[in-house]
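Asker: just coords:
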């Protein structure tokens, strides 16, 4: 099925799905940033709880991609050829959900490690939420700076 037809036929559903994907992780991020010592936060913000649940959405999107038709395979190895695959509306949603899942997994892993080190890391979590690995870089720098000055 051509991309323009999918976008024309399902533009409202695609937009809603984009916003659902974008906002689905927000409760976890807000709990980690605003309520880090809450026992519910510690229980719910595990790297092996929410990201695997969100992966069910990824399986659903793969199913949708299968039903609407797979994008044309790239014809070459150039950037333009490969980028043309990402213009398919469902592929774009798959890539966006994949990014959100990885960012949330990374953020929850940093959150668990920071709890172990008894650190509050709201800035690093915000960076991780919006910029992914930049939050990991910020957290690593913070550990380098604070680790020598902590008592064991």
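Answerer: Alright, I've got the coordinates. Just so it is clear, the model here is predicted, and its values are computed rather than measured.
Asker: Going by C-alpha atoms from here, please, whenever you check contacts or count neighbours.
Answerer: Noted.
Asker: what's the helix or strand hosting residue 107 packed up against?
Answerer: Per DSSP states H and E: residue 107 is located in helix 89-116. Helices and strands touching helix 89-116, by 3 or more CA pairs under 8 Å, 6 or more residues apart in numbering; DSSP states H and E, are helix 3-24, helix 26-34, helix 50-68, helix 122-131, helix 133-146.
Asker: contact partners of the shortest one?
Answerer: What it means is helix 26-34. 41, 44-45, 104, 107-108, 111, 121-122, 125-126, 129 (CA atoms under 8 Å, 6 or more residues apart in numbering).
Asker: switch the cut-off to 7 Å
Answerer: The contact list for helix 26-34 (CA atoms under 7 Å, 6 or more residues apart in numbering) reads 41, 45, 111, 122, 125.
Asker: alright, now check it against this:
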């Protein structure tokens, strides 16, 4: 059973990693990954692995020594529990990094190798994301200022076009006098209904 649970651990996490790395822009990816519950199946495997030896595990982690932790992880059940522990936390950290990166505007092509690093060497993946995290917010601020600049330019261009149309109308209605009063609109024709 221990070997089956060991094998199942990463298989349960893999679909979520695939969504974040391969389909980061798909609307369902955010819906699925937004839930912190995606780690629960792996947490359940961890619980199944440690509950039979809970007393041993508790004493090893409550007063940790190198020998005690080595002994705990040296058994197949201990190694499988350690693996489930790592996979659950790596997925949770990867999920947080991915969600935060989407909010900050970190490009998916930057995040893909960071997420792969998080899968393989969790803390280094977290460190890599924390290093690029400020750049995402800075890039988002630059994009927002560009958009604001484009909106300002667009409004100025629309105002200039309206002024040009008004001048053209004035020139056409004012006999070419340039800048004259705008010609009055012809009276509306009404039908006598009486």
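Answerer: Looks like it arrived, so ask away. Just so it is clear, the model here is predicted, and its values are computed rather than measured.
Asker: quick one: TM-score?
Answerer: These two chains, once laid on top of each other, score a TM-score of 0.75 by TM-score structural alignment, normalised by the length of the first structure; 136 aligned residues with a CA RMSD of 2.5 Å.
Asker: what's the mean distance for the helix holding residue 107 of the first structure versus the second structure?
Answerer: Here the mean offset of helix 89-116 of the first structure against the second structure after fitting is 0.7 Å, by mean CA distance after the TM-score superposition for the first structure.
Asker: mind checking how far that helix is from the chain centre?
Answerer: Averaged C-alpha coordinates place helix 89-116 of the first structure at 3 Å from its chain's average position (CA atoms, centre = their mean, to the nearest Å).
Asker: that older thread, now the contacts of helix 26-34 of the first structure as CSV including distance to residue 25 of the first structure and neighbour count?
Answerer: Shown next, in CSV, are those (distance: CA to CA, whole Å; neighbours: other CA atoms under 10 Å):
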residue, distance to residue 25 of the first structure, neighbour count
41, 13, 19
45, 10, 25
111, 14, 27
122, 16, 17
125, 12, 28
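Asker: give me the stretch of the first structure that stretch 13-20 of the second structure matches.
Answerer: Under TM-score structural alignment, the counterpart of stretch 13-20 of the second structure in the first structure spans residues 25-32.
Asker: Could you check the matching stretch and say which residues are buried?
Answerer: Buried residues in stretch 25-32 of the first structure, counted by 16 or more other CA atoms under 10 Å: 25, 28-32.
Asker: do stretch 33-51 of the first structure as well
Answerer: 33, 36, 41-42, 45-47, 50-51.
Asker: cool, and stretch 68-81 of the first structure?
Answerer: 70-71.
Asker: Can you measure across that stretch, start residue to end residue?
Answerer: End-to-end distance for stretch 68-81 of the first structure, by CA to CA, to the nearest Å: 21 Å.
Asker: quick one on the thing from earlier: so the helix holding residue 107 of the first structure corresponds to what in the second structure?
Answerer: With TM-score structural alignment as the criterion, helix 89-116 of the first structure aligns to 76-103.
Asker: buried sites along that stretch?
Answerer: Under the neighbour-count criterion of 16+ other CA under 10 Å, stretch 76-103 of the second structure has 77-99, 101-102 buried.
Asker: Check the gap between the residue sitting nearest the centre point of the first structure and residue 106 of the first structure for me.
Answerer: What sits nearest the mean C-alpha location of the first structure, by CA atoms, centre = their mean, is residue 100, with 1.3 Å. Using CA to CA, residue 100 of the first structure is found at 10 Å from residue 106 of the first structure.
Asker: Same check on residue 73 of the first structure?
Answerer: 31 Å.
Asker: before we move on, what about residue 114 of the first structure?
Answerer: 12 Å.
Asker: on that earlier part again, tell me which of the helices and strands packed on helix 89-116 of the first structure sits most buried.
Answerer: Scoring those by mean neighbour count under mean count of other CA atoms under 10 Å gives helix 122-131 as the most buried, with a mean of 19.
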